[in-house]
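Asks: Provided below for reference: sequence and predicted model.
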Amino acid sequence: MLKFLKIFCASMIASALAFSVAAKEPECTFSATEVYERIADNIVKIISFSIDQHRVLERVRPGIGSGIEIEPGLILTNYHVVQGAKLIGASTNDWAFEAQFLGGDPVLDLALLRVPFYERNFVAPEFGAYNDLDVGQRAYVLGYPLGVGLTLSEGLVSGLDRQIPLNTLSWTTRYIQTDAAVSPGSSGGALLDDCGRIIGLVSMISSHPQAENMGYALPIDSIMPLVGEIEEKGYVSRPWHGLYGQMMTPLIATLLLTDPASVPEGFMVETVEPGSAAEKIGIKGGFLPVMWGFSEILIGGDVITHVNGQPIRSREDALKTVGALEVGDVISLTVWRDGVSLELQAELEERRNFESDLWVNGQR
């Protein structure tokens, strides 16, 4: 049940140019065994059963994944692990229950499950912070790869701030890259630091034929603020700007066959979702496909230089601006198009989930 994907050229280039990184001095003195023992009871095996309506034989399709019991009876996992499931089971070495699907977020690939909680000694897991991570520090993956027993693999935090092209909001999400072994079934498992703290939810590996040991986890501190909303409403409410793209760079500007100095800093729009606020006010996406390493980008679209009067000079600016938006906001945009600066306004509706949110090139 693990999604496979091709990652952005930037990640591929970074990997190709990467050199050997010495492990960071551990913050804790825990051995791998001690890390395992601190968190093993919180890691859950997930089995799901879905029905393929397009088949006559072998219509029941089983799936396997992992989960993290973050509160008594409350399990966090990946949405794709239980997507479309008619029956979900959760188990450890000590218990096994049918699990109730409480809700999820396909955009970030999150799901919450509930199992009955019987009287036992539950120890809440500890969480680490993304901003405290360093490339080169020790990391562990704990889950149920291929559905076998609970398995611990060891490696490093081999990259930070990775962008994965899953959906039109992917550019707003930072992933942790690790070379610790990740396999189908590891989805929903825990990425741990050397203190046994959960630092990420294991979500995917690269399927590029030349990729080796490239697993990705969503930072746990970007997930936990959403848990209450998913548990209460069954979904995550977010404003629908409908934009996908990346920051304009001098190198990309040269592809436009123009003087890079004449192209302003800003967010280069590649794709505009139909029906979104961006489409309604006429934002234009890219139209010229260009191979950018192993990936394809679309150039020639609008460049957003300001939002509500604030300049967008870096991805940090863009992330901060988007993170502050709420459903119902009316925002002002300054857009550069063919050498002309335009002023536009948009009202943000609530974004609905799309079936394509989880799918990349027909694979997951």
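Replies: On my side now, so go ahead.
Asks: drop to CA atoms for contacts and neighbour counts, all remaining ones
Replies: Noted.
Asks: what is the helix or strand where Ser66 lies packed up against?
Replies: Using DSSP states H and E, Ser66 sits within strand 60-71. If contacts are counted by 3 or more CA pairs under 8 Å, 6 or more residues apart in numbering; DSSP states H and E, strand 60-71 sits against strand 43-51, strand 74-77, helix 79-82, strand 138-143.
Asks: got the angle between the last one and strand 60-71?
Replies: Angle, strand 138-143 to strand 60-71, by axes from the mean of the first three to the mean of the last three CA atoms, to 10 degrees: 130 degrees.
Asks: now strand 138-143, how far from the chain's geometric center?
Replies: Distance, stretch centre to chain centre, for strand 138-143: 17 Å (CA atoms, centre = their mean, to the nearest Å).
Asks: can I get the helices and strands packed on strand 60-71 in JSON lines with distance to Gly89 and mean neighbour count?
Replies: Converted to JSON lines, those look like this (distance: least, CA to CA, whole Å; neighbours: other CA atoms under 10 Å):
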{"stretch": "strand 43-51", "distance to Gly89": "5", "mean neighbour count": "23"}
{"stretch": "strand 74-77", "distance to Gly89": "11", "mean neighbour count": "25"}
{"stretch": "helix 79-82", "distance to Gly89": "10", "mean neighbour count": "26"}
{"stretch": "strand 138-143", "distance to Gly89": "15", "mean neighbour count": "28"}
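Asks: for Ala277, which of those is the nearest?
Replies: helix 79-82 (26.2 Å; CA to CA).
Asks: give me the buried positions along the next helix or strand after the closest one.
Replies: Note on helix 79-82: by DSSP H and E, the next helix or strand toward the C-terminus is strand 85-91. Neighbour-count burial for strand 85-91, counted by 16 or more other CA atoms under 10 Å, picks out 85, 87-91.
Asks: from those, pick the one nearest Asp109.
Replies: Ala85 (14.8 Å).
Asks: any idea how far Val115 is from the closest one?
Replies: 16 Å (CA to CA, to the nearest Å).
Asks: this is the other structure I want to compare:
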Amino acid sequence: MYDLISQNIADIEPAAAAAGSQELGQETSIVRDDELLDAYSDAVTRVADLVGPAVVRVERVVQKGHGGMGSGVVISPDGLVLTNSHVVEGAKELRLTDSEGRSMEARLIGEDSDTDLALVRAGAARHLPSAQLGDSKKLRRGQLAVAIGNPLGFESTVTAGVVSALGRSLRARTGRLIEDVIQTDAALNPGNSGGPLVSSRGEVIGINTAVIAGAQGICFAVASNTAQYVLSQILQHGRVRRGFIGVAAQTVAVPRRHARAAGIDNNFGAMITGTDPNGPAQAAGLMSYDIVVRLDGEPVTGVDDLIRMLNGDRIGRSVEVDVVRRGQLRSFKLRPAERQAAKAA
């Protein structure tokens, strides 16, 4: 009998030890999860405390009794505010309200509808809390992203998620592609537009601009590096300068036999469908049905490429345009002018 009891105890002890070990493992797991959640909460709280005071409500008055509202972020203590172009569009008056409820008049310095960005200055504002623009090129998928804004009129709302994807392209209301857009699942709603998307370091990595209607967790922000470029252009020129060669074009496939005959690798190009009578392209000899395949040696695979390459640096200087005309590669020299509003290329 003693041997039987001893055997039973011997069988029970390892099982009890294993159970105890399992419980200990569960407790350890719970502790670790709690620690992770605390670290996540601390990160979001720290970002909200650091950047929240720099986020403002932007109200526009289009006509008496009518207007709209969005968000903005103060990027310098003297009152420079970044927001969306569509937030300030058509405004007769602009008013900013900070996180403490203080209201101030503002004026539009400049906007760029092609990237949906605008720069506003708060009137008579000094020593405002401000946020710092980060380097969006250093972002990685999966890292923490915090959005701060005024969705649907709810002041200083904080939502958090991750950087879902990088390098997206988004069609602006002008029809031009906004390059290098950040995709995030941090919840955005009407009123978040123009507010900051912030990294765990408290740096503004994007300006929230759009959501996909009917979708969940698919939101977009214009990258901070794009915002930095637009900001510098507006401060220097009052606008973003882009080149214009005076053509209407569409993206088309380059016939394989023409590509082989011309010695190019393009599967697609930008076919000219019309030229401005007073434009650089017509003066240089470009014609309808020419397919643009290179600009200064860089491949052009469609209209979006052509528009993107015609940046401010090419205004007024000679550029080489390679086209396929009747199966032959031909080159032309021209000088892009500055593009005015509502002109394509």
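Replies: All right, it came through fine. The structure presented is a predicted model; accordingly, all values stated were derived computationally and were not measured.
Asks: and the TM-score between them?
Replies: Scored against TM-score structural alignment, normalised by the length of structure 2, the superposed chains reach a TM-score of 0.73; 298 aligned residues with a CA RMSD of 3.6 Å.
Asks: quick one: average offset of the strand holding Ser66 of structure 1 versus structure 2, please.
Replies: Its aligned residues in structure 2 lie a mean 1.0 Å from strand 60-71 of structure 1 after superposition (mean CA distance after the TM-score superposition for structure 1).
Asks: the closest residue to Lys45 of structure 1 other than its chain neighbours: neighbour count?
Replies: For Lys45 of structure 1, ignoring the flanking residues on the chain, the nearest one in space by CA to CA, 6 or more residues apart in numbering is Ser66 at 4.7 Å. Ser66 of structure 1 is flanked by 33 other residues according to other CA atoms under 10 Å.
Asks: map Ser66 of structure 1 onto structure 2.
Replies: In structure 2, the residue matched to Ser66 of structure 1 (TM-score structural alignment) is Ser71.
Asks: state the distance from its match to Arg260 of structure 2.
Replies: Separation of Ser71 of structure 2 from Arg260 of structure 2 (CA to CA): 52 Å.
Asks: middle-most residue in structure 2, spatially?
Replies: Val222 (1.4 Å; CA atoms, centre = their mean).
Asks: wait, is that residue part of a strand?
Replies: Yes: with DSSP: H, G, I helix; E, B strand; the rest coil as the criterion, Val222 of structure 2 is assigned to a strand.
Asks: residue in structure 1 matching it?
Replies: Per TM-score structural alignment, Val222 of structure 2 is aligned with Leu218.
Asks: next up, the contacts around Phe267 of structure 1.
Replies: Counting by CA atoms under 8 Å, 6 or more residues apart in numbering, Phe267 of structure 1 touches 245-248, 303-305, 312-313, 315, 318.
Asks: by neighbours, which of those wins?
Replies: Val303 (29 neighbours).
Asks: nearest residue to it other than its sequence neighbours?
Replies: Met268 (4.5 Å).
Asks: neighbours around the one you found, how many?
Replies: Neighbours of Met268 of structure 1 using other CA under 10 Å come to 28.
Asks: and the strands in the stretch 201-345 of structure 2, which stretches?
Replies: 203-211, 219-223, 243-244, 247-253, 268-275, 291-295, 298-299, 319-325, 328-334, 337-338 (DSSP state E, counting those that start in this stretch).
Asks: nearest to Gln7 of structure 2, out of these?
Replies: So among the strands of the stretch 201-345 of structure 2, strand 219-223 is nearest, using CA to CA, at 64.2 Å.
Asks: and the closest one, what does it pack against?
Replies: Applying 3+ CA pairs under 8 Å, 6+ apart, one finds that strand 219-223 of structure 2 makes contact with strand 177-184, strand 203-211.
Asks: contacting residues for Gly339 of structure 1?
Replies: 262-263.
Asks: alignment lookup: it to structure 2.
Replies: Taking TM-score structural alignment, Gly339 of structure 1 has Gly327 as its aligned residue in structure 2.
Asks: same question for Thr173 of structure 1.
Replies: In structure 2, Thr173 of structure 1 lands on Glu179 (TM-score structural alignment).
Asks: what's the burial count for the nearest residue to its match once chain neighbours are set aside?
Replies: Once flanking residues are discounted, Glu179 of structure 2 sits nearest to Ser169: 4.8 Å by CA to CA, 6+ apart. Neighbour count of Ser169 of structure 2, defined by other CA under 10 Å: 16.
Asks: and Ser169 of structure 2, that one's in a helix?
Replies: No: read with three-state DSSP, Ser169 of structure 2 is strand and lies in no helix.
Asks: any idea what it aligns with in structure 1?
Replies: By TM-score structural alignment, Ser169 of structure 2 lines up with Gln163.
Asks: in this structure that match contacts Arg174, no?
Replies: Yes: using CA atoms under 8 Å, Gln163 of structure 1 is in contact with Arg174, at 5.8 Å.
Asks: tell me the gap between the strand holding Ser66 of structure 1 and the middle of its chain.
Replies: 17 Å.
Asks: if you count neighbours, what's buried in that strand?
Replies: For strand 60-71 of structure 1, by 16+ other CA under 10 Å, it's 63-70.
Asks: from the residues you listed, which is closest to Tyr144 of structure 1?
Replies: Ser66 (5.7 Å).
Asks: roughly how far apart are that closest one and Pro184 of structure 1?
Replies: In terms of CA to CA, Ser66 of structure 1 sits 10 Å off from Pro184 of structure 1.
Asks: in structure 2, where's the longest helix?
Replies: Ranked by residue count, the top helix of structure 2 under DSSP state H comes out as helix 2-51.
Asks: for it, name the packing helices and strands.
Replies: Here helix 2-51 of structure 2 touches strand 144-149, going by 3+ CA pairs under 8 Å, 6+ apart.
Asks: sorry, back to before: among the contacts of Phe267 of structure 1, which two are most distant?
Replies: Pairwise distances across the contacts of Phe267 of structure 1 peak at 14.1 Å for Gly245 and Arg313 (criterion: CA to CA).
Asks: which residues does the residue mapped onto Ile47 of structure 1 from structure 2 contact?
Replies: Counting by TM-score structural alignment, Ile47 of structure 1 corresponds to Glu59 in structure 2. Going by CA under 8 Å, 6+ apart, Glu59 of structure 2 touches 67-70, 88, 94-96.
Asks: ok, back up a step: want to throw the contacts of Phe267 of structure 1 into CSV with distance to Val157 of structure 1?
Replies: Below are those laid out as CSV (distance: CA to CA, whole Å):
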residue, distance to Val157 of structure 1
Gly245, 26
Gln246, 24
Met247, 25
Met248, 28
Val303, 33
Ile304, 33
Thr305, 33
Ile312, 29
Arg313, 28
Arg315, 22
Ala318, 25
